[in-house]
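Asker: Build me a model:
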Amino acid sequence: MTTVSLSVPQAGELPEIGAVLDSWQSDSGPLHLHTGDLGWYSLRGAQATAQALRVWRFGEHIAAIGLLDGEDLLRLSIDPDLSDDDTLAQQIESDVIAASTAVFGPGAAVLEARGAIRLCDRLQARGWDADEPWTTMSRDLSLPVEDPGIRVEIAESDDAEVWTAIHWSAFRGVPYTADDRQRFVERWNEMMSGPFYSQAQSLLGYDDSGLPVAATTVWSAGPDRPGLIEPLAVDRDQQGHGYGKAIAFAAARSLQRLGSSSAAVATPSANTAAVAAYTSAGYVPGAEVRDLRRDG
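Answerer: Below is the predicted model of the structure:
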């Protein structure tokens, strides 16, 4: 009987891991860990991204891929053909709860494992509880997508300062110092030259006066597979004017040109403004999903 092994990959293995993760994306399956999630994480560089990954194999076959998105959050995707496999679920469970820190250290931990049916059953039986709800949303790209109604341009490396400033404003809301700008621009360029960006595109949206007001990056998983929006941002001073809806249209059009079957995104259900913006842009909410949480 083939055993399940856990490893931390090398940076040179990232293209292979990305290709496997691409192959697991399907409109009929859950919105689980996507190659775009690895792409966005690669702001930290290829080596750091590899060190944050956990890969489970049956022999040479990659069976599950996890991203440690911080010390206490593992975002996991399992080969859809193995979602009910008890041998795989048992080994991942053992690694997740082990005191060896192969995955988590002691204390609180959160596991995102959408579609990993058997693993979730086992952890819930151990007392892991449901975490905060998320809303997954998807837009079918087999039909035409509306014009965003604003000027949208593909962001290149020369646009790094503008793109990162919008993201900082939307998600941080604190002064963007020169040191912050330098670090973020360097990391953004690291992402653009990284192993996952060849199937991605970053966009900038402008208002009627030519002021950049919105930014996003979209990630294709290859033709006829769901693409991911990660992230999408509207400058804090420009919110409330429909730019979120506009850039969500632009993101869908970009993924459509890249050959994606759908545009997918996940947002905390508590972020009602984001859910409303995506809904207004034709994204259809799915059933709420919850991660699993182990209290410290």
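
Asker: switch to C-alpha atoms for all contacts and neighbour counts from now on
Answerer: Fine.

Asker: what's the helix or strand for the closest residue to Ala264 other than its chain neighbours?
Answerer: Take Ala264 and drop its neighbours on the chain: the residue closest to it by CA to CA, 6 or more residues apart in numbering is Ser138, 4.4 Å away. When secondary structure is defined using DSSP states H and E, the element that contains Ser138 is strand 129-140.

Asker: Could you also give me the structure for this next sequence, so I can compare it with the first?
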Amino acid sequence: MAITLGTPDGAGLSAAVGALRDWQDEGAPMQLHPGDLGWFWRFGADTTAAAVRTWSRDGRILAVGLLDGPGLLRMTIAPDARQDEELARRVVADVADPERDVLTPGAANIEAPMDALLQQMLAEHGWCGDEPWTPLRRDLRGEPVKESELRIEAVGAERVAERVAVQRAAFENSTFSREHWQAMAAGEMYADARCLIAYDDRSAAVAAVTVWSAGPGKPGLVEPMGVHRDHRGRGYGKAITEAAAAALQKLGSSSAIVATASSNVAGVATYKAAGFEARPEIRDMHREA
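Answerer: I've put the predicted structure just below:
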């Protein structure tokens, strides 16, 4: 059977999420996680579905991609299909042809598992490695995570304004809004997610995080974590990250994972301080304009 490229409807989106859940494993390289779609869901279910691409053979999904911004395709591949030559060739052809509605012409990046044949084939077609990212992991299968004494609260409807304010103050040019949080919280993946806020001793909201479970016994994702720009350098990033790990542990996750640009030295240091271990660097594949 030939491989088919698709953009899912509502039912198809659920199937894509299910495939992503199935592919999460402690032995897997850093890859697209259901939580990545969960965070993107802040733009609404229809927009999320329109940003997803699937590659299937005989009705089985072999690869899932998320168009996470202009010129960026974040994708992963079923473990037993990462050396599938037909699949790799089809993806390379699809991203090269704008009429197939995957990538627009010009500069672009593709994030894919480092052990996939796709990496080699993209290189053969002129793509090259981009700036390095550092994946980090904290094992959650042992003793309960010890949290800091900082006050940590779960976000519900009554705390949305504070969650939004921290996000916008933590990330330059963030457009996060109350409506975005509500759309995210209404998504099918948020049932296995937690949003947390850290408060200082004056009850100011100083940091926030959202975590996403992929199911019991699977790695859970930290996405995103941020500290309010007016409260940095006081250990709040470490505290909220420890709270994130504790929340994932309570959800049954086997580990907490995250990736940040290697150039973000402070971010890497924060995760390490919270008990995360750095793994080998990864790189997107980049196409020049």
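
Asker: what TM-score do we get after superposing?
Answerer: Scored by TM-score structural alignment, normalised by the length of structure 2, the superposition of the two chains gives a TM-score of 0.97; 288 aligned residues with a CA RMSD of 1.3 Å.

Asker: Mean deviation, the strand holding Ser138 of structure 1 versus structure 2?
Answerer: Comparing strand 129-140 of structure 1 with its match in structure 2 after superposition yields a mean distance of 0.4 Å (mean CA distance after the TM-score superposition for structure 1).

Asker: Next, the buried residues of that strand.
Answerer: Residues 129, 134-140 are the ones in strand 129-140 of structure 1 that count as buried (16 or more other CA atoms under 10 Å).

Asker: what's the answer for stretch 105-119 of structure 1, then?
Answerer: So stretch 105-119 of structure 1, judged by 16+ other CA under 10 Å, has buried residues 109-119.

Asker: does the equivalent of Arg279 of structure 2 over in structure 1 count as helix, strand or coil?
Answerer: Using TM-score structural alignment to pair residues, one finds that Arg279 of structure 2 aligns to Gly286 in structure 1. Taking DSSP: H, G, I helix; E, B strand; the rest coil as the rule, one finds Gly286 of structure 1 in the strand state.

Asker: tell me the contacts of Gly286 of structure 1?
Answerer: Applying CA atoms under 8 Å, 6 or more residues apart in numbering, we find Gly286 of structure 1 in contact with 135-138.

Asker: hmm, 10 Å instead?
Answerer: Counting by CA atoms under 10 Å, 6 or more residues apart in numbering, Gly286 of structure 1 touches 30-31, 134-138, 266.

Asker: Then Ala154 of structure 2?
Answerer: With CA under 10 Å, 6+ apart as the criterion, the residues that contact Ala154 of structure 2 are 163, 194-198, 208-210, 247.

Asker: again, only using 8 Å
Answerer: Taking CA under 8 Å, 6+ apart as the contact definition, Ala154 of structure 2 lies against 194-197.

Asker: list the helices and strands the strand holding Ser138 of structure 1 packs on?
Answerer: Using 3 or more CA pairs under 8 Å, 6 or more residues apart in numbering; DSSP states H and E as the contact criterion, the secondary-structure elements in contact with strand 129-140 of structure 1 are strand 262-268, strand 284-294.

Asker: Now do the helices in the stretch 151-289 of structure 2.
Answerer: Listed in chain order, the helices of the stretch 151-289 of structure 2 (DSSP state H, counting those that start in this stretch) span 160-170, 178-186, 236-250, 265-273.

Asker: Could you say which of the ones you listed is packed most deeply?
Answerer: Of the helices of the stretch 151-289 of structure 2, the one with the most neighbours on average (mean count of other CA atoms under 10 Å) is helix 236-250, at a mean of 25.

Asker: Mean deviation, that one versus structure 1?
Answerer: Compared with structure 1 after fitting, helix 236-250 of structure 2 deviates on average by 0.3 Å (mean CA distance after the TM-score superposition for structure 1).

Asker: Give me the helices and strands touching that helix, please.
Answerer: Judged by 3+ CA pairs under 8 Å, 6+ apart, the packing partners of helix 236-250 of structure 2 are strand 193-199, strand 205-212, strand 219-227, strand 255-261, helix 265-273.

Asker: Just give me the mean distance for the fourth one relative to structure 1.
Answerer: Going back to what we said before, that points to strand 255-261 of structure 2. Relative to structure 1, and after both are superposed, strand 255-261 of structure 2 has an average distance of 0.3 Å to its aligned residues, where the measure is mean CA distance after the TM-score superposition for structure 1.
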